[in-house]
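Engineer: Sequence and predicted structure below; questions after.
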Amino acid sequence: MPGKQVNNTDDAFHDSEDAGRYSRQVVLSGFGLAAQQKLKEARVLIVGAGGLGVPVLQYLTGMGIGTIGIIDADVVSLSNLHRQVLYNENDIGKSKVETAVNKLSKLNRNVRFEAYNQLLSVQNALEIVINYDIVVDATDNISTRYLINDACVISHKPFVYGAVQQFEGHVSVFNYLNGPTYRCLYSTPPANGEIPDCNTAGVLGVTPAIVGSQQALQVVKLITGIGKTLSGYLQIFDFLQDEQYKMKLKIRAESRQITALRNSYAEVVCNTVLKLSVDELFDWYESGKQFQLIDVRELKDFQTGHLTGAVSIPYNQFNTGEIHINNKQPVVMFCQKGARSNSTAQMLQQRYPEAEIYSVLGGMEYWEDEFDDEYIITPDLQNGGGSTV
C-alpha cells in the first residue's frame, strides 16, 4: 500500500548542496560519504507523529534519510504543543501527518515523504511495513506496538522502540540480526488501563525529545553500521534522578515464530500480576506472614535502606532464568515507586504462571510516607547488598 507521495526528488546525488548540508557529519571519522549515501538510499517508516515521532522525524529529515514514511490519523491539539514542538498554535485541528510533511519538506527538500493519514491496522500493516528498511515505533498505544512487532517479525524488518511514562524512558532495537523481539521483553500485553498513557500519567515536555533523539540515533546506526546498537538491551532513563542503565534481554524462541497477524490487537489480555498496597504489606509484617521480598532498586539504594527480609536483584541485572522462587510462598516485588516492580513481576509471572506474585504500589516512597523507617534495615552489611532468590 503506497503512501501519498508528497514530494519527489530525482535520484541524482546533489553533490554541491549535500557537501554543505551534511558536511558536519560527513567529516566524522568512520562516517564519511559512504555512510551519507546509505542514509540517502534508506527507507524508514515512523509510526506516530507525536511526542516521540516529532524528534525522530526532525533529525532523520535533517540528516538526509532518502525516504520517510509517516503514519498517523491524529490531528494537532493544544495539549500536544508543550512536547510536539514541530507544530504551533496555528496548526491546531490540522492533520499531524500533513502538517509534519509540509514543515519537514522546508527543512530538507531532498527527502521524499510518504504520508499515511490513517491508523496502522491489521488490514494494512504488512502491506505498509514491507516497503521500508526500518520501522520506528513512536506510538503511545500498546496494542499498536504489538502489531508493529508482529508485522516486523513476519516481514523480517528491524524496529526501533521508544516509550515514555512520567519521568522514565525506554529505548531498544528489536528483531535485528536474530536479536530479541518486543515479545521477548513482554510476551503478552497488560490488561487494558494497566499502564497509563501520557494523557493520564502525564509527561514532561522535554522527555520525549530525549527518547526520540535516541531512537533517531539507533536508526542511523542500523543504516550505516557505525557503533553499537541497542539490540539485545533495553536502555532505561530515569530523568528525575539523571540516571540511565541497560538491561540485557533474553531471546524467547517462540517470539520469533510468528507467521501471521492476529485477527485483532484490541483484545484485553489479562495481566495476572497482583497489586499490594504498603498498608497490606505492613500488615503482613505485623502478622508474621511468610513471603519472599525482592527489591529491584539499584544496589546503592538497597544498601542505603531496605525492608526486612528483602533480597536485592537490581532491575538492570534482572534475569528470570536465574531466579528460583518458592511457589508455597507469595513473592513480593518492590522498587522505589512501583513501575519497575510491576515490570519485573510481569516477567517473573510469565516464568512462574502458578506463583502468587505481587507488585507493591508506590514502593519505598509510599512506605516511607506511611511508616517512616519501620521494618527498614540500614545499612546492609550482611549480604553485600545482593543475593539471588
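Structural biologist: Perfect, thanks for sending it.

Engineer: From now on I want contacts and neighbour counts done on CA atoms only, so please keep to that.
Structural biologist: OK.

Engineer: Look through this structure and tell me its longest helix.
Structural biologist: Looking across the chain with DSSP state H, the single longest helix is helix 207-224.

Engineer: Can you tell me what sits against it?
Structural biologist: Outside helix 207-224, the residues that touch it by C-alpha atoms under 8 Å, 6 or more residues apart in numbering are 31, 35-36, 38-39, 42, 51-56, 59-60, 83, 134, 136, 138, 160-164, 167, 169-173, 226-230, 239.

Engineer: which of those residues are buried?
Structural biologist: Taking 16 or more other C-alpha atoms under 10 Å as the criterion, what is buried in the contacts of helix 207-224 is 35-36, 38-39, 42, 51-56, 59-60, 83, 134, 136, 138, 160-164, 167, 169-173, 229-230, 239.

Engineer: ok, second structure coming up, stack it against the first:
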Amino acid sequence: MRNERYSRHYILPGFGELGQQKLQAARVLVVGAGGLGCPVLQYLAAAGVGTLGIIDHDHVGLSNLHRQVLYDTNDIGRAKAEVAANKLRQQNPEIEIRYWVEQLYSNNVADLIRPYDLIMDCTDNFAARYLLCDACRLLDKPLIFAAIYQYEGQVAVFNVADKEGIKTDYRHLFPTAPTPLEAPDCNVAGVLGVLPGMIGILQATEAIKLLTGIGVALINKLMTVNMLDNSSFIFEIPLTASAGTVYPQTLAELSTFNYEQYCASESQLIQAIDAKEFVEMWSAEDVVLVDVRDPNELPRLSHPHLSIPLSTLSAQIKKIDSTRVIFICHTGKRSLIAARYFYEQADAGQQIFHLDGGMIALENYTND
C-alpha cells in the first residue's frame, strides 16, 4: 500500500514505488550532526530512509545556530545527537532513528558502522575523516564525504566500484593530512551560514542516488562548489598510491591506530597550559608570548608580546626567536593551530606552549 507521505516520489520517472522501497529498507549512519549533518539528516529522514543512525559527541552552542538549522535557541547546551533524533522523530515518526552521544574512536568505529549499508562523513576534522576512510575500506562500506571551507564545499563518493571495478577513498584525495594552516576548520576560518545547507543537500542526494540506483553518483569523483561566483566543477580522483604512508591494513590494526597522533604527530611536543601556569611563566626572560588574534580583538593582552595574527604567521614566523614560546588567542583553538605550525618550523630545543582556553580562561582566572 502506498504511503501518501512519499506520493511525489512514486510518480517520479525512474524512481517510483521500487525506489521508495529501497529507501525504506536502507540503513544509513550519519557521523556528525553539525553543519553538514543537519541537512543530511533532515532530508534523508523526510525521504523515508528506514533506519538512520546519528553519532556526535558535541553539544549545541549559540555559534552553531546560523548554519545548523535543525537546532534552536532552546537547544543550547543539549547533546546534538539526542536533539536531532527527537526532532527527526517528529518530522517522520515512521522511520527508526538511533543515536550515540559519543566520539568515534579506533576501538569503537567498527562496531558502530558495521550494521549500516551506507556511511555519511559529516565530520569536521582530519582525524575523523581518516578513521572513517580506513574503517569503511576494511569493512567494505560505501562512504559519502563532504567538507566545507568559508565559501566553498566538496562532495565525493568513496569505496564504491566504478564500471572498471576501481575504488578510491579519502587517502587517494589526501595521501597525507594537510597542516592546520593549510586547512583550518570553521571555528578558525569561518563559514557562510548557507554553505553547509547546500553541500549537505548534495551529500544527501548522492546517498539517495546510491541507495535507489537513480542517476549517476559521484563515484571516484570530487565535486566542488563555490558560493561566491556560483562555479562548480567535477574532477576524477587520481588513483595515487600513499607511498611512505603508514595506515591500518586490518581491523585489529585499526582498533589501536592513533589517528590524532597520525594527523598531528607533534601534539605530544606542544604543551597545553592553563591560566595559572601561563601567569607563572609569562615573566620569564626566555619566554615570548605570541598573540595570534586579529589586532582589533578584545580584550588586549597587557603583558609585552608579539602580535602576529594566525593568517600572517607563515610570513612573520622568523620574528619568533626564543627558547620558550607561548601562543595565545581568544579560546585556545587558533593558538593550538599556530603552535602546531610553529612546531614544524621550530629549531631543536625550542619549547612550544599554548594557553588552553585562551583569553577567556585567563580573564576568568585573574577575576577570581
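Structural biologist: In hand now; what should we look at? Owing to the predicted nature of the structure, the values given are computational and were not obtained by experimental measurement.

Engineer: Can you show me the strands along the stretch 251-368 of the second structure?
Structural biologist: Taking DSSP state E, counting those that start in this stretch as the test, the strands found in the stretch 251-368 of the second structure are 270-273, 287-291, 306-307, 324-328, 351-355.

Engineer: swap in the stretch 1-150 of the first structure?
Structural biologist: In the stretch 1-150 of the first structure, the strands defined using DSSP E, counting those that start in this stretch lie at 4-5, 43-47, 67-71, 112-116, 134-137.

Engineer: ranking the ones you listed by burial, who's on top?
Structural biologist: Most buried of the strands of the stretch 1-150 of the first structure, by mean neighbour count (mean count of other C-alpha atoms under 10 Å): strand 134-137, with a mean of 26.

Engineer: mean shift of that strand relative to the second structure?
Structural biologist: Once superposed with the second structure, the aligned residues differ from strand 134-137 of the first structure by a mean of 0.4 Å; criterion: mean C-alpha distance after the TM-score superposition for the first structure.

Engineer: Please tell me which residues of the second structure that strand aligns onto.
Structural biologist: The aligned range for strand 134-137 of the first structure in the second structure is 118-121, by TM-score structural alignment.

Engineer: So what touches that stretch?
Structural biologist: 27-32, 113, 129, 132, 136, 141-146, 203, 207.

Engineer: what range in the second structure does whatever helix or strand D369 of the first structure lives in sit on?
Structural biologist: Counting by DSSP states H and E, the element that carries D369 of the first structure is helix 363-371. Following TM-score structural alignment, helix 363-371 of the first structure has no partner segment in the second structure.

Engineer: packing partners for that helix?
Structural biologist: The contact analysis (3 or more C-alpha pairs under 8 Å, 6 or more residues apart in numbering; DSSP states H and E) places helix 363-371 of the first structure against helix 278-287.

Engineer: Which residue numbers in the second structure does the longest helix of the first structure align to?
Structural biologist: On the second structure, the counterpart of helix 207-224 of the first structure by TM-score structural alignment is residues 195-212.

Engineer: how much does that stretch stray from the first structure?
Structural biologist: For stretch 195-212 of the second structure, the mean distance to aligned residues of the first structure following superposition is 0.4 Å (mean C-alpha distance after the TM-score superposition for the first structure).

Engineer: list the contacts for the aligned partner of S7 of the second structure in the first structure?
Structural biologist: Alignment note (TM-score structural alignment): S7 of the second structure maps to S23 of the first structure. Applying C-alpha under 8 Å, 6+ apart to S23 of the first structure gives no contacts.

Engineer: Ok, S359 of the first structure next?
Structural biologist: Contacts for S359 of the first structure (C-alpha under 8 Å, 6+ apart) come out as 273-276, 332-334, 338, 341-342, 345.

Engineer: gap between the residue of the first structure most remote from its centre and L281 of the first structure?
Structural biologist: Here the first structure reaches farthest from its C-alpha mean at S287, the gap being 39.9 Å by C-alpha atoms, centre = their mean. To L281 of the first structure, S287 of the first structure is 10 Å away according to C-alpha to C-alpha, to the nearest Å.
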